[in-house]
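Student: Next come a sequence and a model predicted from it.
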Amino acid sequence: MQRRFASFSEFYPFYLSEHAHPVSRRLHFAGSTLVLAALSYVLLTGQWSALALLPVFGYGFAWVGHFVFEKNRPATFRHPFYSLLGDWVMYRDMLTGRVPF
């Protein structure tokens, strides 16, 4: 049975619980950083084909974290919008020290 969330603020604690392993969080952070780097590269060079790397960076690193370290199924499969937002909120929270690396 799929859990339902009334809001992102209700979802985010669940999202963090699915990212308890520090290596998984670090892989998410690395993947998100590479997404930002690839987007910057595209904007600076106009090499639009590099956009194909975004899902590889964004999901590849994260899924290794889930399947290898967390041993769970990524929330993206059940809650795609909240999960994408959760990735970036967790990224910010890691940058500001609210979520440990």
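Tutor: The structure has been received and is ready for your questions. Numbering: from 1, shown residues only.
Student: Could you use CA atoms for every contact and neighbour count after this?
Tutor: Fine.
Student: I would like the residues contacting the longest helix belonging to the chain, please.
Tutor: Longest helix in the chain, counting residues (DSSP state H): helix 22-45. Here helix 22-45 makes contact (CA atoms under 8 Å, 6 or more residues apart in numbering) with 19, 47-48, 50-51, 53-54, 57-62, 64-66, 69-70, 87-88, 91, 94, 100-101.
Student: hmm, 10 Å instead?
Tutor: 16, 18-19, 46-70, 87-88, 90-92, 94-95, 99-101 (CA atoms under 10 Å, 6 or more residues apart in numbering).
Student: and what of stretch 93-101?
Tutor: So stretch 93-101 is contacted by 16, 20-27, 29, 87-92 (CA under 10 Å, 6+ apart).
Student: Below is an additional structure, to be compared with the one above:
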Amino acid sequence: MAERTYTSFADFWPFYLREHSRPATRRLHYIGTGLVIALAIAALLTRNWWLLIALPVAGYFFAWVAHFTVEKNRPATFTYPLWSLAADFRMFFLWIGGRLKPELERAGVTDTQT
């Protein structure tokens, strides 16, 4: 089956959420995204710019572990790298704000535990 091509972030977003349908997948993404934010803040505060090298490792390590072991799917970042990055942060901040569940439900995700 051919993979659908998304031409807007609005169309991509529900797909992204469905690709993160399991709570364990989302939790591992939250760890990675949280580490990215913490490392970026640490780099800014300490002016240790070498910490920036760790950003992709911190972000992608947990996400890819989640996709390959929990979700058993191909990370969306392989096809849509910028939209996936934006969606990672959107999902993270919606989760922090307690507003992710309705988004998951709209996307058709049945396990909406965050």
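Tutor: Received the coordinates, thanks. The structure presented is a predicted model; accordingly, all values stated were derived computationally and were not measured.
Student: middle-most residue in the second structure, spatially?
Tutor: residue 88 (2.9 Å; CA atoms, centre = their mean).
Student: and after whichever strand or helix holds it, which helix or strand comes next?
Tutor: Following DSSP states H and E, one finds residue 88 of the second structure within helix 81-96. Where DSSP H and E defines the elements, the next helix or strand beyond helix 81-96 of the second structure is helix 100-106.
Student: which parts of that next one are buried?
Tutor: By 16 or more other CA atoms under 10 Å, the buried positions in helix 100-106 of the second structure come out as 100-101, 103-104.
Student: before we move on, what about stretch 33-43 of the first structure?
Tutor: Neighbour-count burial for stretch 33-43 of the first structure [16+ other CA under 10 Å]: 34-35, 38-39.
Student: And that stretch against the second structure, how far off on average?
Tutor: Once fitted to the second structure, stretch 33-43 of the first structure is off its aligned match by 0.5 Å on average (mean CA distance after the TM-score superposition for the first structure).
Student: mean distance, the helix or strand where residue 15 of the second structure lies to its aligned residues in the first structure?
Tutor: Element membership for residue 15 of the second structure (DSSP H and E) is helix 9-18. Helix 9-18 of the second structure, aligned to the first structure and superposed, deviates on average by 0.5 Å (mean CA distance after the TM-score superposition for the first structure).
Student: Good, we can wrap up now.
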